[in-house]
Each structure stands twice: as C-alpha cells, then as structure tokens.
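*Asks:* Sequence below, structure please.
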Amino acid sequence: MEFFVTANTKIKKVYSTPSKSFAQRAILAATLSKKTSTISNIGTSDDVKNMLKIAAQLGAKVEIFEDTVKIKGLQKKVKSKLNCGESGLGLRITTIIGTALSENYTVNGKGSLLKRSMIDFNSIMKELQLEIISNDNFLPISISGKVKGGHLTIDGSNSSQYLTGLLLLLPTLAENSTIIVKHLKSKPYIDITIELLNKFGIKIRHKNYEKFVIKGNQKYNLTDELIIENDYSEAANWMVYGAINKGIKIEGLNKNSVQADVMMLKALKAAEIKHKWKKGDLSIKKSKPSPFKFDATDCPDLFPPLVILAASAKGLSKISGVNRLINKESNRGIVLAKQFGKLGLEIEIVNDVMLIYGTGTLESGSIHSNNDHRIAMAGAIAASLTKKGIKIEKAEAVKKSAPHFWQNFQ
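*Replies:* Down below sits the predicted model:
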C-alpha cells in the first residue's frame, strides 16, 4: 500500500491511540490469572491482536467485546507450538512465561521477527536451568525442562523485555527469586511492567533497577476493570506535527504516565517548543524549532519523530542511543539515514550518536517504510516540511501500533 501525504495538511486535533506496551503486558498478566480479568481501551493494533492470539495459545479463554476483552487464564493446555506473529515484545515475554505453563514447546514468528537474533535467550534459559534449541540463534526456538526460581543474573543492555518476561514469570513459581541486572536499558518500560503487575496484585521490590526481589507463590488477581492508557509513542509524531505546522491538540494522554516516550516532552523543550496541559489535553504550539541534543537511549522509539524535529531546525542536532536501533522492525538508524536522505536530509551516524544537519525544509519525494510502522508515521509528519508532499511505500506498516493513523489525513 502507498499513501501520499500533501504538504499542506490541516489537522487541529487528534485522539491518541491505546498504548500497546501497556495492553500487551496486561493481556499476558491476565493469562497468568485463574480469575477473569476485564481490560478496556485495548486497541486494535496488530501487536495487540497477536498478543490476544498468544493468550489463547497459552491456554486462556479470551472474549472480545469491541474495545474490551475478558480473559480467564490457565484454562486449557498450552499449545506445543506458539506463534508470536511480528511482535518482538510478545516473543520475548511469551518465550519466558511459557516455561511456567509447559515443559516442552516451540516458539516461532513471521516477517521481521524471523530476522531478529535470539542469542540473548541462551543465557536466560541457562539461568532458568532450561534447555534451548534455536535455528542458529534465530527462530524457531524450542524450550524444554522444568523451570525453577532462585538467583539469576542477566544482561539488560540489549533490551528490557527479557527482564519484563522474568518479572511476569517468577512470582508464579514456588521459590523466591532474586534478579541481578547488569547494564539495564529502557528503565521506563520496567516501570510500566511493575505498575501493571501491581494492578494484578503482584509485588516486586528493586534497588536502583540493579537488584529485583520477587517472592514466590504470588497470585495474579485483577480486582477492578483495567483501562489501558493511551500511547506517547504515536503521540510523539503529532507533537512534532503541531510544532512545524500551526499547533495541535492531542487528547487522551496521561500527564503522569511512566511510559518511556513521555520523554518527548523534554525533547520539545530542548528544541524550544512550548506545550501546555489543559483539562487533560496536551496542546503543542506552533514554534520555530532550534537544533538540540537529546539522549534517546531509554526511549529509542522516539528516534523517527526526533529526526523530523531535527530536520525542521536549521543547524546540527545530535541524538544519542543509536545502538538501541539495530534489532527493531528494521535496522532503524540505517533506514532513517537512507530514506530521509532521499528527501535531502543529511544524517551521519558516529558510534552511538546520530548527527542530523537540519535545514528547515525537505524535498518532496518517496520513501519506503521498510515495513517499520515508526518510519511510516515519521514520513507522514515530514511531508509538512516539503513543497509538494511525500509518498510512503508500505504505509500499511502503521497497523502494527496505530491502525487508525492514516484516518487523520483523510
């Protein structure tokens, strides 16, 4: 699918989409509960749909009512072959919590997930005293053995999602557990996990994100309906849109969110862009962005909108954290440089830093999303910096996280 975005769009107000980060974790937590959990504002992104399918594969009874789901976990035998679709979070968490539900199963995926390295699972499964067989460190992978808690040490430098899987798993085991985490990245995503677990009655203590203490024999129990909060990752694109157009109002965001991408507000400040909250809505004022420096190590999903923000400013902007982009839907750093280079934007990557030489404008033309939802959304926002607009190939990639994104342009 191709989508053409004109240079002179006039979008004054958008409603943010549900957070798939919260929704996916909530679905798996409900899968580990013997009681029925009600989750609303679940969203219709491909990743959430995949996670609901995973819940059923893990033995849960899943009922869907428009934007609400009822999940009763631990009802059926876990399937021996699990498929996570293209959800990286689904893969990393499912592979780990599946060890509590089955002593022998295989995990597979499709699309870009087949190209992601599974090498980190080798050390994690060894810590859990389980056997793992992979396809030369790629999918499919098979896990066997009886999982036990205890003292674990993991490396968190590549992704925090492995730790999230362990935090979901370990409270269900008989043993008390301690996790020592080295070089943890994306700490806000662990805040999301812990906040979500608290809602299900699971208690976890940690010391500076380096030592996590988890009691065993805890029970998942959601006592009230859980309403999923809306997503700062998609909203970050609209923040940039508002700054380089005539402003915008974004409805439905949680001002006090622990989401990693709430950091976009600090990036806006660094670029001298003003915003304000009023009655729960976020308003971005039309601004003249300034070149900026920003560390996106803990919020790597912000790179695409940050690149467009940097392109709108005249001068050199520097964004660190590029090493976090290698194992995404695409090698996102390289794709950003290549695709927006087609529009005349000069991007240079030096070690862990991306240098963007902004001119305030971009050339009209065509970019390819590389089936990466965040590249597609950033391309749409970038059209405002051109004279004639931008054509985006593989624009349907947005379905992964924000299926209604293109409706705002129609």
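
*Asks:* from here on, contacts and neighbour counts on C-alpha atoms
*Replies:* Noted.

*Asks:* quick one: the strands in the stretch 301-410 of the chain?
*Replies:* Taking DSSP state E, counting those that start in this stretch, the strands of the stretch 301-410 of the chain run over residues 314-320, 346-350, 353-359, 365-368, 390-393.

*Asks:* can you list those in a markdown table and add mean neighbour count and distance to residue 282?
*Replies:* Output for the strands of the stretch 301-410 of the chain, formatted as a markdown table (neighbours: other Cα atoms under 10 Å; distance: least, Cα to Cα, whole Å):
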| stretch | mean neighbour count | distance to residue 282 |
| --- | --- | --- |
| strand 314-320 | 19 | 24 |
| strand 346-350 | 16 | 30 |
| strand 353-359 | 21 | 26 |
| strand 365-368 | 20 | 30 |
| strand 390-393 | 22 | 27 |
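
*Asks:* Verify the contact between residue 359 and residue 308 for me.
*Replies:* No. Look at residue 359 against residue 308 with Cα atoms under 8 Å: they stay out of range, at 11.0 Å.

*Asks:* Another sequence for comparison is provided below:
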Amino acid sequence: MTEPRAASARIPGSKSITNRVLLLAAAAAGTTRLDAPLESEDTVAFRTALTDLGIPVDQLPGDPEEFGSEAWEVHGLGGPPAAPGGASARIWCADAGTAARFLPVYAATGRGEFRFEGTEQLTVRPLRPLTQALAALGAEVEPGAGGGLPLTVRAEGLRGGELALDSGTSSQYLTGLLLSAPLMREPLTVSAANLVSRPYIDMTIALMRRFGAEVTEGQDGTLRVSTGGYTGTRLRIEPDASTASYVFAAAAITGTAVTVPHLGADSLQGDLGFVKVLELAGAKVEIGPDATTVTGTGALRGGFEVDMGDISDTFMTMAAIAPLADGPITITGVGHARLKESDRIAAVAGNLRALGIRVEEGPDRITVHPGTPTGAVIACHRDHRIAMAFSVLGLKVPGITLDDPKCVGKTFPGFHEELRRLFGEQAH
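*Replies:* Got it, this is the predicted structure:
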C-alpha cells in the first residue's frame, strides 16, 4: 500500500522559546534579533510588558518564506531594569503565565517598585513558590489576596546564593529564577524538589548558554548559575512542538501524513516527544535532522499506559483522540496540569463524558475508554489547548463545536484555518 504524500504544516514559532528569548534579549548587552517569533496573545503581552519596563522592541519585516511576517529586534539593557523616573512601574501580563513568572524575577534584580497585574484567569494561578523565593533572595514582595497577582515587587537587586525551590506544580518558577540568575550579586545555586516538566528546564539552560551564561549541574541535581550577564545574539525560533501535536494527531486519526519543517532531532522542545506516544498508538513517525513527519493509518491502537508528565501540554491531545483507539489509554504523571489555564484533567474528562465516552480520572491520571463519540458543545474553559485538542477529534466526529473557538489566539491565532487547509472539509 502506497503511503500518503505528506502535507507540510505551517506551525508558528514556539511560545516557550519566544518568551524565554525575549527576557534574555532584554537583559543582554546589545541587540538581539528573533526570526520567526510566535505572534500570539501571550507573546505580544510579553513583548508589551518589556516596553513597559523601558526595553525597546522593534517589529521588522521577516523572511516571507517563514510562517510569521515579522522579525523582532530587542534592544537589551545589558543588565537589570529600573522603574522609570523612580516611580512604580505597572506591567500588564494579560493571560501570559510566563510573563507573570519570569518578569517579576527580572524586575527584582533591578531597582524600584514594579506592580504586575493580569486577567482574572491569570490572577487565580499560583505564584507562592516564586514569591517565597524572591523574598528569600532579598526582594520585598506583596502578592494579591490569593497569593498571586496582583503582585508588587520592591527591588534593590537580588543577592543570589543557595536556594531550595518547590517545583512540584510548575517548572516555570525555576525557569524564572534561572533566567535572571546571571544578574544577581552572587552565583545562584538552586535545589529544585519534585521538579516537573524537566525538558523545559533543559530548554531554558540551552538558551541561557546561547546568550553566554555559565550553568552547571551537580551530581545531586542542583543547578549553579554564575554571574556575568548576557550578550545579544540572533536566532530563529523553531516551530512550537506543543502546537504541532494537533496536526500530528490529526494525521494519525485521518490516515494522512503531515510534516512539520524546522522541527527535528535537534529541537530544544521536549514536547516533540509526543510523536513517540503516537507511535505507541500505531502511527509511523520519522524524526529527521530538520523535520518531523507523522503518517497515520486512520486507526489507533490502545491498551497501554503512558507517563506524559514531561510533556503535559500535549496530554490533552492524546486524551481527546483516545476514544478512537481499540483499547483504553491511561495517561499518568499529569497532576500539575490541574493548575494550568484550567483544571485540564477535569476539563478533558468532562468534555469526553459529554461526548458519551467512559472516563476515569485520578489526581494525576486519566483513563479514556474506546467508544463512539457523539456531537456536543465542547466547554473550552478559555483554554486554548482544550479547544485545539477537541478540534482534532472533530475531524472524525460530526457535531463537535467549541463554545469559545477564538481562545486559540493565545498561541495559534490561525489554528482553525490551518486545520482546514490541511484536512479540508473534515475540519469543521
């Protein structure tokens, strides 16, 4: 049987890389150019927050062959920020969790008063491990009533030194501290207990080294970051592997083939590991040096359990298509996903039940049984990943609609159009 010819998917740049690089570029000496950055609600919010901190970001014409139409040039401060004119700086984080968790640390390495605010959805997301760490490093922090935003940071620089950080609910607290560690007065040594999503920390370290930082890891897993700051550079933002999971899953269930260019074996993103889960489910996977292709049979193999803790942003993609498998699929290790834009385990389970599918859930796991889904309105919970995951199932199940289709703009404003381009009338 001849395999289908692979369609080339147009996946926008990685949100995780874009926002990390924006901060690194802001702190660096000189100008940094980002080619093919992600242009979405979260990254634009992060970019705007930098301008609120007095860091110019120029939007330039990009390479017409790239997904995005722009390139961004960040004119770095060469060190910590200062509140303009000695007044309190107000930084609006919108819905961007990375802005709320990375930028307060950067502000704390500087001087002045900084107030971080965000949407109601972002305000309820936890920040306590981060605020406790900032206080331990010498900042004065005043969190909101719920322990998170609005957050006021009164800064006179951070001392560095040794720190123990609870990282059992999010790796973003550790990333925020690492990114700004070269700006502290002393080297920072962090012990991160119960660390989840380790691949995101590996990504952070790789990008810090690209900007000239010295990061070492001890045999006991502690991370040490030397002082010395950053130097600007130029880099191309690779496609977002979490976002690519939707087109890869779509290929698997429709019996087609999809290639994502510029996302290959050298990717910094752990979420590319999602294709290995599709391989467990019977899809053919090819990871080349500069592209990844998934070819589906149109059917899914079930009857397995898989730990997706390190790639938890993609567990919803697998769970949403799991009813089409020939046996139950159990996903474990994703308890921290309950603290994201929504309680993602509960949201996935509730929507699958609305479609008539038997689901069992635990604190950190979900089991999805085979079934014949019926059409229903999907409750997106303002969560872009819920919307995109169930849109993929909608390629095979008539009558699936979203109560908030526009929430995909958080990371992929053109998602619905790209799904239709790749899969035609199946994408309704």
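
*Asks:* that older thread, for the strands of the stretch 301-410 of structure 1, give me CSV that also has distance to residue 139 of structure 1.
*Replies:* Below are the strands of the stretch 301-410 of structure 1 laid out as CSV (distance: least, Cα to Cα, whole Å):
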stretch, distance to residue 139 of structure 1
strand 314-320, 30
strand 346-350, 30
strand 353-359, 30
strand 365-368, 26
strand 390-393, 27
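
*Asks:* what's stretch 332-352 of structure 1 in contact with?
*Replies:* 304, 307, 311, 320-323, 325-326, 354-359, 362-368, 370, 375 (Cα atoms under 8 Å, 6 or more residues apart in numbering).

*Asks:* no no, stretch 206-215 of structure 2
*Replies:* Contacts for stretch 206-215 of structure 2 (Cα under 8 Å, 6+ apart): 20-21, 24, 28, 179, 182, 205, 223-233, 268.

*Asks:* matching residues in structure 1 for it?
*Replies:* Per TM-score structural alignment, the counterpart of stretch 206-215 of structure 2 in structure 1 is residues 195-204.

*Asks:* those helices in the stretch 201-350 of structure 2, which residues are they?
*Replies:* 241-254, 274-280, 315-321, 344-354 (DSSP state H, counting those that start in this stretch).

*Asks:* between those helices, which gets nearest to residue 120 of structure 2?
*Replies:* Minimum separation from residue 120 of structure 2 across the helices of the stretch 201-350 of structure 2 (Cα to Cα) falls at helix 344-354, 17.4 Å.

*Asks:* equivalent range in structure 1 for that closest one?
*Replies:* Aligned using TM-score structural alignment, helix 344-354 of structure 2 spans residues 332-342 in structure 1.

*Asks:* Name the residues of the matching stretch that come out as buried.
*Replies:* Using 16 or more other Cα atoms under 10 Å as the test for burial, stretch 332-342 of structure 1 gives 332-333, 335-340, 342.

*Asks:* What's the end-to-end length of the match of stretch 206-215 of structure 2?
*Replies:* End-to-end span of stretch 195-204 of structure 1 (Cα to Cα, to the nearest Å): 10 Å.

*Asks:* got the buried residues for that stretch?
*Replies:* 195-197, 199-200, 202-203.

*Asks:* tell me which of these is nearest to residue 267 of structure 1?
*Replies:* Nearest to residue 267 of structure 1 among these: residue 195, at 24.5 Å, using Cα to Cα.
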